[in-house]
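1. The sequence and its predicted three-dimensional model are supplied below.
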Amino acid sequence: MSDYKVLKRLNCVAQLIKFHPNISKKQLLERLRHDYDLEVAERTFERDKNILESDFGITITYNHKSRGYILDDNEESLNQFFKFAQFAAMAEIYQNGIKDYKSFQKWVLPEDSSGFTGVQHFKKLIQAISTKHKISFQKENYYGGTKKTYTVSPLCLKEYANRWYLIAVVDGESEIKNFGIDRLSQIEIKNTKSLKIENFKKQLKQYDEVVGLNYTESKNNYPEKIILKAHNNQLKYLRSLPIHKSQICIDGKANDWGHATYLLKPNYEFEIQILKLGNMVEVLEPLWFREKIKKHISEMYNMYN
């Protein structure tokens, strides 16, 4: 799927159906034409549906009752596809932008990432992962100002907070670790086979239970139901940018307060996300987590008092 135009069209189709469930074919084709400047024939749409299902695991079904299209509830496949499409779109933007750099600088305002390095490692890391070969590298310790050499079995790459991490198993160890790729240097693909990712699926699954990377620091070693009281206006933002894939938002009446629920292991990253929402949310349950957030707020208040 190297064709940017095809991938862009697939992304637009999936986005429209996700945010406008039960949209009719006529409405969908009109929105593609008016909102995205895409002329899509009915036959092309049917072909796109097949590509989304066969290549990306995204199934579009026709609801005979509403006479419109809906996406099957596979949030993980959908999010992975949107991320892939985002990478492709950025690649196209940068490719076109370089041809007219002055215009590109005026029109595109990327996040300041001057302190982030490591993107140049993507190709080599993905090559090692796909061919199942071990790698060695030096990792810099920012606090100690030291470097240490590792040989690892690379398993996958994970993104969090606009940074990328290599998930790997260090030689001689049995637990997965994450390494910020911006701290890596002298990466070398070894001529030895790596450990199989299938043997670490249970460990990797733990990332699904937390926000971010730290799955060992929660108070209880199991996912808990977190209930937030949230203003209806805030729920709109939460829906557009979920904190965690388990998030469920329920609107309150009129302009009142609703609820957002999560099933996860609360860690520091999740606490930070809650605190960022300020007075638009209130933790209701569990009590221990409510008290922890309350303590953070009290300590911050005392600093300014």
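-> Structure received.
2. CA atoms for contacts and neighbours, from now on please.
-> Noted.
3. Next, the buried residues of stretch 213-226.
-> 213-215, 218, 224, 226 (16 or more other CA atoms under 10 Å).
4. Please compare the first structure with the one that follows:
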Amino acid sequence: MSRSRKTRSSSKSNAATLFNRYVWLVDTIYRAGRITFEEINERWQRSSLNETGEELPLKTFHNHKNAIQQMFDINIECNRKGGYLYYIEHAEDMERGGVRTWLLNTFAVNHLINESHHLKRRILFEEIPSGQRFLTQIIEAMRDNRTLEMSYQSFWNETAHTFEVAPYCVKVFRQRWYVLACSTSDDRLRIYALDRIRELRTSEHLFVLPEDFDPQAYFVDSLGVVVDGNCKPERVRVRVSGIQRQYLRTLPLHASQQETEITDNSSVFEFYLRPTFDFEQELLTHAANTDGQIEVLQPQWLREEMRQVGRNLVEAHITVGREQ
């Protein structure tokens, strides 16, 4: 191996080591709540990342702390009056989710698995096939504000079409990655599934992301990735009975979900969102559970629509039964 290649390999290894140390430090302080430097040092000496069991120099600790602020936008503060206890500033922001939490949780779990090699085959994850091929290229284009030339074939078209888009943000939903992009031909925002992209090329054309564009606000009234301008956000009330209530309580369908009425046998859940077809599909998925029932109370048009879907399913079942 040439000296330059060895140097590059060593540089990548050092960068990965530092990154893992940053994640370890944030995870350690976050889980502790408040912790002294001495306690951090003790845990570092026992960490699998520390193969030699050496102590953590105070200067190195502060260097890591500064790097974490720049890389993750996470501030590690010190309460000097309370005994020099270190803590994560605004830790509640991390608990609300977002990319920082996702990154930290991913690497923290990965680190824990690496510490317990014998558990690797006993920890199973869901695969996201659409993220394998184009996600990195799209994120790089977002970083550099470059447009993408995309060859895309939706499920409704027999052939692929090629066009140029400006990638605004990416989102994962139901094991699929999506990119929200602005078409350079008509300036309209559209959502594209990465598993339907046939070819992708990063162009030399630059674009300017609008200063007032807020990805979270764009999807705030949507269950997933469908933002239909013809379907306005409105109040939806759903009665859920049986054990199915527990599923909604522990994993809300939408951020606006509230349980407004509770009886021994049922609860009423309220939402404020766009009741698009993906929301209807989600209700049908829960309704298919034999341990509970779901009834749309409001709005009336959605109640009638879901009732008709139920009738269609029953008729289809009867037809299939007769054919058999």
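-> Great, that's in hand. None of these values were measured; they are calculated from a predicted model.
5. circling back: among the buried residues of stretch 213-226 of the first structure, which lie within strands?
-> In strands, defined here by DSSP state E, the members of those are 224, 226.
6. How are the helices of the first structure distributed by residue range?
-> Using DSSP state H, the helices of the first structure run over residues 4-19, 25-36, 42-56, 75-99, 101-107, 122-131, 201-205, 232-240, 268-276, 287-304.
7. Please produce CSV containing the ones you listed, extended by mean neighbour count.
-> What follows is these, written out as CSV (neighbours: other CA atoms under 10 Å):
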stretch, mean neighbour count
helix 4-19, 17
helix 25-36, 15
helix 42-56, 14
helix 75-99, 14
helix 101-107, 11
helix 122-131, 15
helix 201-205, 12
helix 232-240, 15
helix 268-276, 15
helix 287-304, 12
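8. So which of the ones you listed is nearest Gly180 of the first structure?
-> In terms of CA to CA, the element of these nearest to Gly180 of the first structure is helix 122-131, at 11.9 Å.
9. Provide the aligned range in the second structure for that closest one.
-> Mapped onto the second structure using TM-score structural alignment, helix 122-131 of the first structure spans residues 135-144.
10. Can you tell me what sits against that stretch?
-> With contact meaning CA atoms under 8 Å, 6 or more residues apart in numbering, stretch 135-144 of the second structure is reached by 147-148, 167-170, 177, 194, 202.
11. on average, how far is it from the matching bit in the first structure?
-> With the two structures superposed, stretch 135-144 of the second structure lies on average 1.8 Å from its match in the first structure, counting by mean CA distance after the TM-score superposition for the first structure.
12. How far off centre is that stretch?
-> Here stretch 135-144 of the second structure is found 17 Å from its chain centre; the criterion is CA atoms, centre = their mean, to the nearest Å.
13. ok so, going back, please list the members of the contacts of stretch 135-144 of the second structure that lie in strands.
-> Assigned to strands by DSSP E, the following of these qualify: 147-148, 167-170, 177, 202.
14. Is it possible to get CSV of the helices of the first structure that adds distance to Gly252 of the first structure?
-> Formatted as CSV, those follow (distance: least, CA to CA, whole Å):
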stretch, distance to Gly252 of the first structure
helix 4-19, 20
helix 25-36, 30
helix 42-56, 35
helix 75-99, 24
helix 101-107, 39
helix 122-131, 44
helix 201-205, 33
helix 232-240, 6
helix 268-276, 19
helix 287-304, 21
